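Participant: Sequence below, structure please.
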Amino acid sequence: MFTDNDIERLRSGRHGDPFAVLGRHEDTSGPQPRVWLRVWLPGAQAVGVIDMASGQPAGVLAPLAAEGFFQGQFASLSADYRLQVQWHGGAQSVVDDPYRFPLLLGQTDVWLLAEGTHLRPFEVLGAVPRTVLGVAGTAFAVWAPNAMRVSVVGDFNHWNGAAHPMRLRAECGVWELFLPGVGPGARYKFELLSRDGHLLPQKADPYARSAELRPATASVVAPMPPLQAPAAPRKLANALDAPVSIYEVHLGSWKRRPEEGNRWLTWDELAEQLLPYAQDMGFTHLELLPISEHPFDGSWGYQPVGLYAPTARFDAPGEGPGGFDRFVARAHAMGLGIIVDWVPAHFPSDAHGLAQFDGTHLYEHADPREGYHQDWNTLIYNFGRAEVRNFLVGNALYWLERHNVDGLRVDAVASMLYRDYSRKHGEWVPNEFGGRENLEAISFLKRLNEVVGVERPQGITIAEESTAFPAVSRPVYAGGLGFHYKWNMGWMHDTLHYFGRDPLYRKYHHGEVTFSLVYAFNENFVLPLSHDEVVHGKGSILARMPGDRWQQFANLRSYYGFMFGHPGKKLLFMGCEFGQQREWNHEASLDWHLLDDPLHRGVQSLVRDLNRLYATTPALHQRDFTGDGFEWLDHHDAEHSVLSFVRRDANGDFIVVVCNFTPTVHHGWRLGVPAPGEYREVLNTDAAAYGGSNVGTPLGAATAEPVPWHGREHSVQLTLPPLATVFLKLSA
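Facilitator: Next comes the predicted model:
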C-alpha cells in the first residue's frame, strides 16, 4: 500500500526504499490480478500512461492529495511504459519513469564489490552512460552502506534531493538508480542522509570521470574512456634495462599565457609545445605532478578530491573531457612515455569529498591517530577496509588501462609504511604485533603492484620512499613490495649537500658523493632532482651551487654529468634543465627568457647532450641495477675531490666517467683504465658550447700506456677540466 507515511517520507527526502512504493507493482491479493502504478512528479498537473507494448494509452493516473503524487490501477500494464505529463504552466512532455527499470548491478558485480576484489569497480560505480531496456541514460551507483537515504541531484532535477532517491543493494552497500535522458555533460552530486537522519553536505562522486573546475565542485557525467590496448614499444621503453630519463612537470606553471590573463595552456597546447620540447631535449618520459581533480591550486594536485577525473584546468573552454587522452596519444606517437603522480596516501577533508562520506568514517580511519595526517591536514585512507583498497587499486588500473599512461609514481609511500610517520610518542597506534609498520598499507601496496603486474604488465609503478624499508622494488613473491622503481632520496640529499659546499671543503665530505654506491644496487633506483628540492625556501638547484656566477654554472654542469654517469634512472624537474635561477612558483611560468643568456642556454644544451649520450650508450643504462655494470677506478682521492669509474653494458662495452669537483685544472692526470687503446672524450661538461672554459685533454683523446695505475695494467694521462665531468670511450 501507498501510505501517507510513504508520501511524507518521499516528499521530505527520507524514504530509504523508493522502489518499494514507486513504479509498477503487481497485486495478486485479489480474485483478479491487477497492476498498481505510482509516480512522483513534482510540478506535474496531470499524468497519463502509454503502454509501449501496444503503443496505446493505458489510462490516466489519479492525483493524490499530496501534490506531485499520482497513482492508478490497471488490469494489465507492461513493464515498458511511458508517462505523458502535463506540467503546471501548460507544457507537455513524454518521460520515462526511473522507477520502472530493473536492478543495475549484476550478481557477480555485487559479489565482487562486497568482497572488495572487483578489479574494475569504475565500470559499474559512479555515473556510467548506458542504455537500459532500449532507453539511453546514465546509471548512477555509489557506495554508502551506512546512509539512511541517498539521492542523485543535479541540473536535471534542480538539485532537489527528494526528486530521485536511489535503491540500496544491501548485499554490497551500494545505492543505484538509472536516470533516463541524462547524458554526458550533466552536472550531478549525491545527497545523503546519515543513519541518524542528519542531512550531509552534497557529495561529489568518488568515481566521477569528470568534474567542474574549482571553485565549483560538482561531478560531471562523462563517457567511459575506451580500453587502450597495450603497445609493445611502450613495454620495451619502460623496461629495467631501457634508458629512462624523466622530465618532471607541473603543467600549470611550465608555461602560461601572460597576455591572456596568465592562463594555463590547454591539453592541446601542451601537446603542441611541451611534447616537442621534451622530445628535442632527449627525455624519454614525462612525469606529471598529480592531474586528478583537486580544489586547491596550492596543493599542486597532491590533495585530490576527484581521483578518477583528469583535472578540468587544462580543458579548452566548452570542450569537456578528452584532451588528456589526446595528449597521451600524441606523446606515445612521439616516443615519449607518460607517468602520472598518484596519491593513495591521503585525501583532503573538503566537505564535498570523501570525508565522512555517508556520515561515518567510511574511507578514513575514525581514530585521528590513524586517520589524520598532521603534516598536511589531510585524512588517511583505511587500508584495512576491502572496499577502500578496491577503490584505490581500481583507480590505478583506470589510469593505466583507460588513459593509457605508462606508469604511476606513488606519492608519500614512507608515510604509508609506518604508523609513527612524523608522529610523537603517544600520537600513533601500534600494529597488532606492537610494531610501527602499517601492515594494512603494506598489504595494499603489494596487492596494487601484483594487480598492475598481471593486468597491465607493460605499466610501471615508482615509489617515492625516503626510508630504508627493505625490498621496495623487489617482486612480491620474493618478499618485496613489488614496485618497479624507487626514488633514491638518499642520493639526492647527500649529493645536494655535497655540491652546496665550497669546493675548498669538499675533501672533508668526500663520503657524501660516494656513499650512494654502497647501496646503489639494493633497489631499482631513480635519481631524482625533483620539485621538492626547489620549493619552501630551498631555492633553485643552481642557486644552491657555491662560488661566483661562472662557478655556480660549472658546479651545476658537473653535477648533472655525475648524475648521468651514476647508476640509476634519471629525473629532472622542469626548469632545472636550463638552470632556473629563482625558486619554483606554481602560479607563474618558468623563466624562459633566461635562455637569452649563453650560460643558461649552455646548461640546456648540456642536458640535451647528456640525454642523447645516455640513451645511445647501453653502458649508461643497461645495467643500472646490477653491480657488474659499475666499477670504481678511484674513489679514494678526497684530497683532490676527483672520482673516476666505469659503466659497462651486457656485451662488456664500457664508458669511463671522470669527475673533478674543484676549480683546479689538473694537467697530466694519470688514470688507470680497463683496456689498452685510445680513449676519446665523448662529452665534457666544461666545453665552451656549454658555457665552460673549454679545458680538456689535448685533441680530446689519450692513448693508454702500459703504465700500471689504480690497480690496472694500463693508464692514460688526461687534462682534467675544473668543476667538470668527462665521459671517455675506447675507440673501436
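Participant: all contacts plus neighbour counts: C-alpha atoms, from now on.
Facilitator: Fine.
Participant: Next one: the residue lying closest to T461 once chain neighbours are set aside relative to V95, how far apart?
Facilitator: If the residues on either side of it in the chain are set aside, T461 comes closest to L408, at 4.9 Å by C-alpha to C-alpha, 6 or more residues apart in numbering. Distance, L408 to V95, by C-alpha to C-alpha, to the nearest Å: 44 Å.
Participant: who has more neighbours, these two?
Facilitator: Between L408 and V95, counted using other C-alpha atoms under 10 Å, L408 has the larger neighbour count: 25 against 14.
Participant: and the residue nearest to T461, which of the three is it?
Facilitator: Assigned with DSSP: H, G, I helix; E, B strand; the rest coil, L408 falls in the strand class.
Participant: Do I have it right that it meets E464?
Facilitator: No: the pair L408 / E464 is not scored as a contact, 10.5 Å apart, by C-alpha atoms under 8 Å.
Participant: so what's the residue nearest to T461 up against?
Facilitator: Applying C-alpha atoms under 8 Å, 6 or more residues apart in numbering, we find L408 in contact with 339-342, 396, 460-462.
Participant: would JSON lines of the residues you listed with distance to I7 be doable?
Facilitator: Output for these, formatted as JSON lines (distance: C-alpha to C-alpha, whole Å):
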{"residue": "I339", "distance to I7": "52"}
{"residue": "V340", "distance to I7": "49"}
{"residue": "D341", "distance to I7": "49"}
{"residue": "W342", "distance to I7": "46"}
{"residue": "A396", "distance to I7": "43"}
{"residue": "I460", "distance to I7": "54"}
{"residue": "T461", "distance to I7": "53"}
{"residue": "I462", "distance to I7": "55"}
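Participant: here's the other one to compare against:
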Amino acid sequence: MLEPSQIRALLEARHGDPFAALGLHADDSGRLWLRALLPGARAVGVVEAAGGRAVVSLAEREPGFFEASIPRRRKRFDYRLAVQWQDGASGEYADAYAYGPLLAEQDLALLQAGRHPRPYELLGAHAQDGGVRFAVWAPNARRVSVVGSFNGWDGRRHPMRLRHEAGVWEIFVPHAALGDLYKYEIVGADGELLPLKADPYARAAQLRPETASIVAALPAIRSLPADRAEANARRAAISIYEVHAASWRRADGGFPSWDELAASLPAYAAELGFTHLQLLPISEHPFDGSWGYQTLGLYAPSSRFGPPEGFARFVDACHAAGLGLLLDWVPAHFPADPHGLARFDGTALYEYADPREGFHRDWNTLIPNFGRDEVRQYLAGNALYWIERWRVDGLRVDAVASMLYRDYSRPAGEWIPNVQGGRENLEAIALLRRTNELVGEQAPGAITVAEESTSFPGVSAPTSAGGLGFHYKWNMGWMNDTLRYMREDPIHRRWHHDKLTFGLVYAFSENFVLPLSHDEVVHGKGSLLGKMPGDDWQRYANLRAYYGFMWGHPGKKLLFMGQEFAQVSEWNHDTQLPWDLLDDPRHAGVQRLVKDLNRLYREQPALHRLDCEAAGFEWRVADDAEQSVLAWLRKDGQGGQVLVISNFTPVPRSGYRIPVPAGVKSWHEVLNTDSAHYGGSNVGNLDAPLRAVDGTITLNLPPLATLFLLPVAGDGECA
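Facilitator: So this is what the prediction gives:
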C-alpha cells in the first residue's frame, strides 16, 4: 500500500513523480496494486478492457484516492476504471497512468538542442486513437498538470510526467477528444501556483475574452501548387492587396467567417488584378485593437473567424482565384497577459529576463529570448507550420528592425551590447537566417518578406552570401520620401524633386516591395486621399498620378484595402470599409485605375520582370525639377520596354519633348491616369502615334498625371 505521505502529496498536487505512484504497480513480492486519483468519485472499480468483466473494487483510502491489490494476477493487463461520480454520473475510462513514456528519446534530444524543424509535431495537444497526447516545455516547473473540460479543471487529476532531459512534460489522457478545452496548471520552482497557462503550441483557442486552448487536428502537410511557386518568383508580377480580415466587409457589425470571406474577398482582389492577398496577423490574440500584432497563440488561427478548418477553405479559395496568400507573422514580441508566454514556468522562459533586452518600450510587450535554442525553434517551426500545414504562399515578417538592433527605441545606457560590443542582436539575426533557410529547404516556392525600415545590409540576400535570406524587403524609404513629396503643394514640389529620384540610387540594393500599407492610414495620419493637396479635383488627380508613378516604378507593389477606391477617412478597424463610396464616380474611377494598372503591370514583362535589377530601369528625364516632370524606361531584358512619364503639377504641358531609345520609331499611349474613364480631364495623346524625331517624341502632358507608352507594333523593337 502507498505511504500516507505520498497519498497526501498526490491529493495536494505536489507529488514529484505521479507515474511512479498511480496506475498499476508490483510490490516487492510481485503482487499487483492499482491506484487511482479521482477527486469527485464515489466508487471506483476495475474491469477488463476486453469483455468488461469486473476484477476488483478499489478502496477509498482518502477522499479521491482509491487503491487495491489485484487478486490472482501477477502479470500486467489492459483494464478500465469504472467510476461512479458523486453527482450521479458514471463511466468507464482508460487510465492515463497505464501508459509509458510517449515521446521518443531522439525527438527529445532534438527539442532540447533546438534543432527539431517541426516542434509542433511533438509539443501541444495531439488527438490519437482513444485520447489526446499533451506535451509542454516547462523545464523549471516543479509540477505541471493538464486541466480542462475532460477533468473538471482539477489539477490533481492529470499531473504530467517530466522528461528531465528536455524539460518536457507529457501525458496521454484517454478520454480527452477533439474540441475539448484545456490549459496547463503549473507550479514554479519556488512552489508558486501560476495562473493557468494556454498552450504555446495550441492550434485553436477560445474567442476572447475566454483564453482556453482547444484540442484541434493537425492539418496535413500540403505543398504549394506548382503555379503558385512560379507566381512568387522574383521575376513575376507581384501586386499585393493588404487586408485586415475583420474589417474588410462586416455588414452586420460582427466578424465575418472564413467561409464568408472566401465567398467574396479572393474574387474581388482577383477582379482588380492583384496577384496576392496579404492578411494582417491572424494568429490568436487577446485584444482586437492590436490588429493581431500582439499575438499569444502563434499556432492558432484566430477564433474570431470561426474554426481553423474554415481558414483552410479560405486558402484554397485564394489559390482557386489565382491569388497567392501571404500572412503577417510576428516573432518580434508578445503581450504579457498572465495566461500567455510571460514567465511561463515561473521564470523568464520565452522572454529575456533583463528588461533591457526583454521589454519592448514602444508596445509594452515582451521580447522573445532569441538566444535560447528552444525559443528560436518555437518561432522557426511556427513559420514552417503556416506555410506547409496551411499551404500559404509566404510570410511578411513584422517589425524586423526592432529585432535586428539591441538599442532599437532605447536611450543610451538602457540596452545591453552584444558579445562583440555592438548594437546588433546577433541572436535575432541567427533566428531570421535559420527561419529563412528552413522555409527554403522544406517549402521551396514559398517566400518571406521583411518589414525592415533601416539600411541593414543584405536583408534579401542569401544567407550563403552573408544576408538574412528574405526573398523581399519593404521599401520604407521609398514610401516615406514619396508621400512627403505628394503632401507638398505642387508649386513647392520643385524644391523636393529629389524625394522622387533618390529611391533609384538604392532601388536595386534589395529585392524591394513598394508598400502603401495600413501603417500609412492609421493613428491620425488620415487616408492616402487625405494626404493629397489642392482642391477637390486636384486631390483625386494627385492620387491617381501617384498610383501611376508607383506602378511604373521598379519594385513589387502593395496597397492596403480601401485605398484602391480612394477611401476618404482614416481606416477604422471596428467597422467595414465604406463601400458606398463606389457610388461616387470619382471613387469608382480610382478603382478602375487600380484595376487597369494591375492589368498593365501583369501584361507587360518590362514592368515587372526586372523589378529588382538595374538593367530594368533607365532614366529619360530625371532633372526637370522646375516643371516636376519625370520620365523613365522600364525594360524586360529581352527587348520589351515601357515609357513612363509623370507630371506632378496641375499645369498641362503641350509640346513636351522626351528623349527615347534609338530604333523605336513610334510610341502610343496605353494608360493615362488623367483619362475621363478614371475621373480626369482627358488631356492626352490618343489621336495618333507619337513619332520619334531626332531621338525625341513630343507629347501633351496632362495635369497631375502619369502616362504609360508602348512602342507601336511593327514600328520598332517590340510592341
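Participant: Neighbours of the alignment partner in the first structure of V315 of the second structure, how many?
Facilitator: If you follow V315 of the second structure across to the first structure using TM-score structural alignment, you land on V328. When neighbours are counted by other C-alpha under 10 Å, V328 of the first structure registers 22.
Participant: where's V328 of the first structure, which helix or strand?
Facilitator: Using DSSP states H and E, the element containing V328 of the first structure is helix 323-333.
Participant: Likewise for N611 of the first structure?
Facilitator: Using DSSP H and E, N611 of the first structure falls in helix 598-616.
Participant: Which strands or helices does that helix pack on?
Facilitator: Identification of packing neighbours for helix 598-616 of the first structure by 3 or more C-alpha pairs under 8 Å, 6 or more residues apart in numbering; DSSP states H and E yields helix 549-565.
Participant: mean deviation of the helix it packs on from the second structure?
Facilitator: Superposing on the second structure places helix 549-565 of the first structure at an average distance of 0.4 Å from its equivalents, by mean C-alpha distance after the TM-score superposition for the first structure.
Participant: what range in the second structure matches whichever helix or strand comes after that helix?
Facilitator: Sequence order places strand 569-573 as the next helix or strand after helix 549-565 of the first structure, per DSSP H and E. Counting by TM-score structural alignment, strand 569-573 of the first structure falls onto residues 556-560 of the second structure.
Participant: Mean distance of that stretch to its aligned residues in the first structure, please.
Facilitator: Averaged out, stretch 556-560 of the second structure is 0.2 Å away (mean C-alpha distance after the TM-score superposition for the first structure).
Participant: Show me what that stretch is in contact with.
Facilitator: Contacts for stretch 556-560 of the second structure (C-alpha under 8 Å, 6+ apart): 237-243, 512-518, 550-551, 608, 611.
Participant: Out of those residues, list just those in strands.
Facilitator: 239-243, 512-516 (DSSP state E).
Participant: Now do the SS call for K499 of the second structure.
Facilitator: helix.
Participant: so who does the aligned residue in the first structure for it touch?
Facilitator: Aligned by TM-score structural alignment, K499 of the second structure pairs with E512 of the first structure. E512 of the first structure is in contact with 494-495, 497-498, counting by C-alpha under 8 Å, 6+ apart.
Participant: try V135 of the first structure
Facilitator: Counted by C-alpha under 8 Å, 6+ apart, V135 of the first structure has contacts 180-181.
Participant: how about L597 of the second structure, what's its partner in the first structure?
Facilitator: So, by TM-score structural alignment, L597 of the second structure is matched to L610.
Participant: er, A263 of the second structure I mean
Facilitator: Under TM-score structural alignment, A263 of the second structure pairs with E272 in the first structure.
Participant: before we move on, the earlier item: give me the mean distance between the helix holding N611 of the first structure and the second structure.
Facilitator: Its match in the second structure and helix 598-616 of the first structure itself, once the structures are fitted together, sit a mean 0.4 Å apart by mean C-alpha distance after the TM-score superposition for the first structure.
Participant: can you list contacts of that helix?
Facilitator: 243, 245, 280-283, 553, 557, 560-561, 564, 577-580, 594-595, 620-621, 683, 685, 689-691.
Participant: Now the element after it, going C-ward?
Facilitator: Next element after helix 598-616 of the first structure (DSSP H and E): strand 630-634.
Participant: In the second structure, point out the residues matching that next one.
Facilitator: Going by TM-score structural alignment, strand 630-634 of the first structure sits over residues 617-621 in the second structure.
Participant: List the buried residues in that stretch.
Facilitator: 617, 619-621 (16 or more other C-alpha atoms under 10 Å).
Participant: Can I take it that L699 of the first structure is in a strand?
Facilitator: No: L699 of the first structure is assigned helix when assessed by three-state DSSP, not a strand.
Participant: Could you report the neighbour count for it?
Facilitator: Neighbour tally, L699 of the first structure, other C-alpha under 10 Å: 8.
Participant: separation between the equivalent of it over in the second structure and T696 of the second structure?
Facilitator: Here L699 of the first structure is matched to D687 in the second structure, going by TM-score structural alignment. Separation of D687 of the second structure from T696 of the second structure (C-alpha to C-alpha): 18 Å.
Participant: before we move on, back to that, translate the residue nearest to T461 of the first structure into the numbering of the second structure.
Facilitator: Alignment note (TM-score structural alignment): L408 of the first structure maps to L395 of the second structure.
Participant: ok, now how distant is that match from D328 of the second structure?
Facilitator: 6 Å.
Participant: residues in the second structure matched by stretch 432-445 of the first structure, start to end?
Facilitator: By TM-score structural alignment, stretch 432-445 of the first structure lines up with residues 419-432 in the second structure.
Participant: May I see the contacts of E512 of the first structure organised as CSV, with neighbour count, secondary structure and distance to L571 of the first structure added?
Facilitator: Shown next, in CSV, are these (neighbours: other C-alpha atoms under 10 Å; DSSP: H, G, I helix; E, B strand; the rest coil; distance: C-alpha to C-alpha, whole Å):
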residue, neighbour count, secondary structure, distance to L571 of the first structure
D494, 18, helix, 16
T495, 20, helix, 14
H497, 16, helix, 18
Y498, 23, helix, 19
